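*Asks:* need coordinates for the below:
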Amino acid sequence: MSIETTPSGGRDPEWERVVASYFNSPAEPGDRPSPVATAPADPIGDTPLTPAWTKTPAGWKNRAGVGRVNTLRGWRRWLRRQTTEHGQPAQIYRGAARITVWIRGVEGTEVAKAKHEARRAHQTYRQAQWANGKRLMPGSAKSKLSKELDRAADDSERAMAKYRKARKDARTLQSLRATAALTPLAAIEGAGLYMGGGPGGLIATGLTLTGLALVGRRTSTGELWSDRDAKIGDGDRMTETMLNRAYQDARVIGPDDTLRLLTPCTLTADGQAWQATFALPSGIPAKKALGARDGLANAFGVSAQQIHQVRGTREDHIHLRVSLKLPFSIKPPTGPLLDVEKTSLWRPIPMGVNLRGEDVSTSWVERSGLFGGEPGSGKSSAANCLLLAAALDPTVRMYLADGKAGADVTPFEPIAAMYDTDGDPERLLEILQHIWDVEIKERRALAKEHGSRKLTEAMAAVDPRVCLAVLLVDEWSSYGAAADQKTRQEAERLLRLIVQQGRALGVITLAATQKPDSDSVPTGIRDILSIRWAMRCMTPEASDTILGKGYASAGHNAQDILKSQRGVGIYMDGEGAEPELARGHYYEDAEVAAIVQRAYELRREAGTLPEAAEPDLLDRLIEAASATGRGVATRAEVFAHLAAVDTQYARAGSESDAAYNARVGRALAAGLEEAGVSVDAVKVPTADGGRSMGYRLEDLHGAR
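*Replies:* Below is the predicted model of the structure:
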């Protein structure tokens, strides 16, 4: 990438205009707040690539923070390196050993050679002395043997002289090299002691060790430590060198190819991950990079779950995020619906958070959803996010069917228009038939009345008859296994019609299953469910069954989700959207009960409770305690409230107070016992400041 610059010190009006417009333009929501004081633009001067913002107080503070983080990381990296062959102790040892070898030099080979020749010459001389079986002496009788003996004696003396000279020369050269090597060390140490005493001696020793470490910096094989050895898993910062090396090692790009960075390698604002956006070399598809997650994890020194890649706006652009810790490994935070008094399902609903900590919100209008995953993966909890949001919208009609006859939808029974929690195929068929014959028919008529082909939020604002409806079918395969062929085919036909035609008429269909194959969810229905959420799956094929064919090989494989990451899934908001890893909001059973209770009160006040959920005796007690405005109701206030809706609690004309209170009290106790409600009357404050027997609102809510 080439950058054109103007000569140092020259002014660039275009650069000044861009910088000025950046700092003077009004801040948009979510933009970085403008610094209090802005520095003049640097028109490509001494630091042509340094933004002017870095010269402001906020910029200096930011750079100081980055410097502290980098310093700490560098210190940790240095500590970890000390136990390896690249550490300072190993370098100092190699430096001392190499200086020792240099001092000893290569003269030892000459000395050894001369010594060997002297020994051989002496052996020849000894053999000549005893050639005829008796010892001869040099200079004796003038014979052939004596002449050979004289020559051997001369050769031995010359060899010994050569050996002595070689040894002397070697000692001389070694002394000179030792003097050359040790004199500076002694001088530094002596100067340090002379000028600084003990502290000076320590400083001098440190300098000596530093020199030895520099000499021994390279390993015995000639390797030198560099960023190419760095890994994020070892606490090192992400660099362009590391990025290219990782993608080369993972066989995504060739050894001679390089990535073109579109953004620098930066640490996220929360300090939880490194990220960068880059362009792949020409001819390399993004699919190849997305499918190399395991190799990249090895190259970066992290687990595969910490690697997250997303295809950019172009085929050659990739956004990479490497988390420093395993994502979603801590307890999920409290779900946001606990603090919401009321919702509108016409607006996006909070479903969870993604890897970047951003909220994942989904608009369910004219949409349908499919949740899949192995048992215990958290798909029911993810579906609960939509059900709870729908419950807090008092205008939404809820139709719930649980084929596994579990307790996931049981808390919603009091507010559901129709429900089946027994896994009864006939009841499911009844629910689907009602939606098709009644709901769809009424909604189609409303759309025609408003002169539209679909129902909208604008219509709902002026016409209270316009509302949304939610249909949940959990474990279709369980219904199919329990039903006869005729019932199964009719239910499948109705469900397909509801998904196809109910979408524009405000009917939101949701399916949840362990493996959404053709046996669990009919193919014709599964293919038209737009929003997908794949929790942990046993195989890549099961993951593809939820998200679509080819997503697992492209790096979106729900099999890679760990068992400990409950509630985590690959979320895809509609066809053509890029899947992302997200964790659905989780609500405890007590929290679900509290939200449903609030939803019940909202629907009671709005008059939208279903006919099957008329107020029971406990509801009447709650109404009486709420109507007083004190959070309590005396027995007299309870009796008066019950008498207005049920004649058995009314006073007979000739009945005394004592007889009336006793009779109504027995009737109330019997009604509560029959309903399975355990709540006792206690002393409560009256309207005039006294105290009387009655009921507290919090006790009544707790008895539900």
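
*Asks:* going by C-alpha atoms from here, please, whenever you check contacts or count neighbours.
*Replies:* Will do.

*Asks:* tell me where the stretch 401-550 of the chain has strands.
*Replies:* 418-420, 469-474, 507-513, 531-534 (DSSP state E, counting those that start in this stretch).

*Asks:* nearest to Pro264, of the ones you listed?
*Replies:* strand 531-534 (32.1 Å; C-alpha to C-alpha).

*Asks:* tell me which of the strands of the stretch 401-550 of the chain sits most buried.
*Replies:* Among those, strand 531-534 has the highest mean neighbour count (mean count of other C-alpha atoms under 10 Å), at a mean of 28.

*Asks:* related to what we said a few turns ago, include distance to Trp78 when you put the strands of the stretch 401-550 of the chain into TSV, please.
*Replies:* Shown next, in TSV, are these (distance: least, C-alpha to C-alpha, whole Å):
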stretch	distance to Trp78
strand 418-420	63
strand 469-474	55
strand 507-513	51
strand 531-534	42
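
*Asks:* minimum distance to Arg691: which of those has it?
*Replies:* That would be strand 418-420 among the strands of the stretch 401-550 of the chain, by C-alpha to C-alpha, at 43.4 Å.

*Asks:* need the residues that contact that closest one.
*Replies:* 398-402, 413, 427-428, 431 (C-alpha atoms under 8 Å, 6 or more residues apart in numbering).

*Asks:* one more to put side by side:
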Amino acid sequence: MTSDPITNPTDPPPDEKAARIVDLAQRRADRAAAAQGLSAADATDAETVTPDPVVVGGPVDPPERRPDLAEVLDRRSGPVLPLWLTDRYQRRDMLRRAASAAGYHVGTHVVLSPVYAGKVAWYAPQGAARLFSRVLGWTSAETGNWHLRQDAANRNDPKTWLDLDRHRMRQASWRWWVTGAATLTTGGGGMLLAADVTPWSVKLAVLAAGLVGLARYGRPLDKPILARTVVRPIYRKLTAELTRKGIMATGLVKRPEDIVFPAGVGEIRRDGPGYLAIVDLPDGVIAVDVVEERPKLAGGLRLPMDQVWPDVMPREHPSRLALWVADRPVSAMKQPPWPLLRGGQTDYFKPFVYGFDPRMRPVEYRMDERNSLFAGFPGSGKSLSARVVLAGMALDPLVQFAVFDLAGRGDFDAFEPLCPPGLFGSGADEGTKANAYRMLMWLLKECDERGPRIKHYAKQGLNTENKLNRAIAEKDARLRPIVAPIDEVQELITDPEIGKSATAAMTSIVKRGRALGIHLVLMTQRIDNQSLPKGVTSNIAIRTCLAVPSHVETDLALGTGAYRQGARPTQFEIGVDAGWGVRVGYGQMSAVRAAYLDRAAVERICARGVALRGGVTGPADLPAARDVLDDLRAVWVPAERGQHWDTLAGRLADRFPEAYSAVTPEALSALVRGKGVESRNVKSGGSTRKGTYLADITAAAQQRDSDAG
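*Replies:* As a prediction, this is how the structure comes out:
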């Protein structure tokens, strides 16, 4: 059963309603056609085309996104406590400086106490007389309107004078009562103080306070009783206006409003013994440009250059500059003492304090899986800087030393007690260089032997990787870390006889030994391609460039592009900024000054190192000194007249691996040519290459024997 639809009695019939809808649609179509100039018939025949919607798209600059709750909670405006409260090194240094300053001030005043007593004795009576005069003048009211009474007297106006005098007497009438009461009270207090019931300590304290008070009241204003013991240094406080002025002085920025202090980090704040400002430079200007114009920046700030330290912000865009301005020149600041100077131990596998940055913050150094290079011109402080590293390792009882000073000045003599026999040398002679070369051959042998041993202990679970760690070093005394410094290493590298072989050995050691607990510390004052071969320097992790004259030496020591990235050791003054250098390879590239350790301090540290070790172990298994001419004749095949260098190098490495495992054909050629044997074109095995002849080897050996005889 179906139901009829419900209809409204007032609605028109369905046919009429449909007709009205059709008529309304027709009228709308006629109006649209008229608007387009079409007749009604044309409009009826025309196709109905719906145009595509026009897509406007989003704005080019999206609206600012409101930060969510997590971002708001993670925002930090800066440290709550000052850095010297949270850092133990700075806290210790601050307490030491406070105690030192207090001791100085107290000591100065104690020494000058007789002078202070004389001043009090001289000025106290004058103060008493001045006080009595002031009290009497106030009580009698003579000092109130005396100038008005004098003016009336000068004008011969007795009426005005009498009125003013009566006013004075009315004021004095009650002041005499006040002065009398104060006098009786003071007198009573004095009698009570003089009585026997008052302790002498109280009497002396009140008397001293009274005399000092009278002396201060009676002294001239320009003659204080106490001497001035604090002279505050004159410095320019860093402000936004001064920051913009200094940066504009470089000529890189034309308008001050282009230098922006970014919100949240750009506030100029106290940072150590100075102020830090972080700014965003305009488009096209990067922080390295300002660092390069440091002299102009310091000139714009009207400050010495070593008081102004612009720096590149790590992990920020290149146009963000960190400008730190010290309260006084950094060269005039006293460095904090080395934290390990009085006690403590280090760990080869953990960082220790090496020195301090310009803000006097401690800077750390780490030895494991690394090698070190210190390069700088004479007087820049290479030996001073390297000695800090060696002194730190002297305080680890596991570390073994092999020290060779090819300058022969004795800068490293204090470390001789820490070296096993045969692993210390000091001198610029050929014998010391030969022993240093033997030490390198020993280190190569150590590289060959340590790898399998470390792998064995790693499989036992002492390390998750095939690298040396402290657990393995403590387990096996044969795997203790070795620190091998070579001062003036260029003397070894450029030696005409053993230079190429030594270079090849060092290249192999810095590549292989880093994971095996062998750390080379190379020092040089000759910075060129011959003295610093790329095969050696490119594999050294921690490189420190001290004072040098140009960007060429900077890039050779720190790596290509270091100068372009902001390294400026050229701004250190040779012979003045000793120990200052730019360091790369551990943390961000930064200017660091090594902690100052004089010879006596190094000797005390080395004595502590010997005591920690309980003495020094026996002699190292160094390869015996060999003569390359005799060794070549020993491996020569009798039927051969001549042989190539590469073949001879392979034979020597197989027969005498402890001495020739790292020798290359070029190094062997250099060794033999140093003995007076020429390198010739030799035809052997169907090919002609560089080599030598047995007859030349024999003749050179005979000449050597005759010269020795």
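
*Asks:* nearest approach to Pro13 of the first structure belongs to which of the strands of the stretch 401-550 of the first structure?
*Replies:* Using C-alpha to C-alpha, the nearest of the strands of the stretch 401-550 of the first structure to Pro13 of the first structure is strand 531-534, at 49.5 Å.

*Asks:* quick one: Val684 of the first structure and Arg696 touch, right?
*Replies:* Yes. Checked against C-alpha atoms under 8 Å, the pair Val684 of the first structure and Arg696 is within contact range at 7.2 Å.

*Asks:* name the residues contacting each of those two.
*Replies:* 632-633.

*Asks:* which residue of the two possesses the greater neighbour count?
*Replies:* Higher neighbour count among Val684 of the first structure and Arg696: Arg696, with 23 against 20, using other C-alpha atoms under 10 Å.

*Asks:* once you drop chain neighbours, what's closest to that one?
*Replies:* Nearest residue to Arg696 of the first structure in three dimensions, chain neighbours excluded: Val632, at 4.4 Å (C-alpha to C-alpha, 6 or more residues apart in numbering).

*Asks:* what does Tyr571 of the first structure give?
*Replies:* Per C-alpha to C-alpha, 6+ apart, closest to Tyr571 of the first structure is Trp533, 4.6 Å.

*Asks:* map the one you found onto the second structure.
*Replies:* By TM-score structural alignment, Trp533 of the first structure lines up with Thr544 in the second structure.

*Asks:* show me the contacts for its match.
*Replies:* Taking C-alpha under 8 Å, 6+ apart as the test, what Thr544 of the second structure contacts is 372-375, 557-558, 581-584.

*Asks:* want to try a markdown table for those, with distance to Asp289 of the second structure as columns?
*Replies:* Formatted as a markdown table, the contacts of Thr544 of the second structure follow (distance: C-alpha to C-alpha, whole Å):
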| residue | distance to Asp289 of the second structure |
| --- | --- |
| Ser372 | 29 |
| Leu373 | 27 |
| Phe374 | 26 |
| Ala375 | 25 |
| Ala557 | 21 |
| Leu558 | 19 |
| Gly581 | 20 |
| Val582 | 17 |
| Arg583 | 20 |
| Val584 | 20 |
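
*Asks:* inside strands: which ones of the residues you listed?
*Replies:* 372-375, 581-584 (DSSP state E).

*Asks:* which one of these sits closest to Val285 of the second structure?
*Replies:* Proximity of those to Val285 of the second structure (C-alpha to C-alpha) peaks at Val582, which lies at 23.1 Å.

*Asks:* distance of the closest one relative to Gln588 of the second structure?
*Replies:* Per C-alpha to C-alpha, to the nearest Å, Val582 of the second structure is found 10 Å from Gln588 of the second structure.

*Asks:* more neighbours, those two?
*Replies:* Between Val582 of the second structure and Gln588, counted using other C-alpha under 10 Å, the more crowded position is Val582 (23 against 12).
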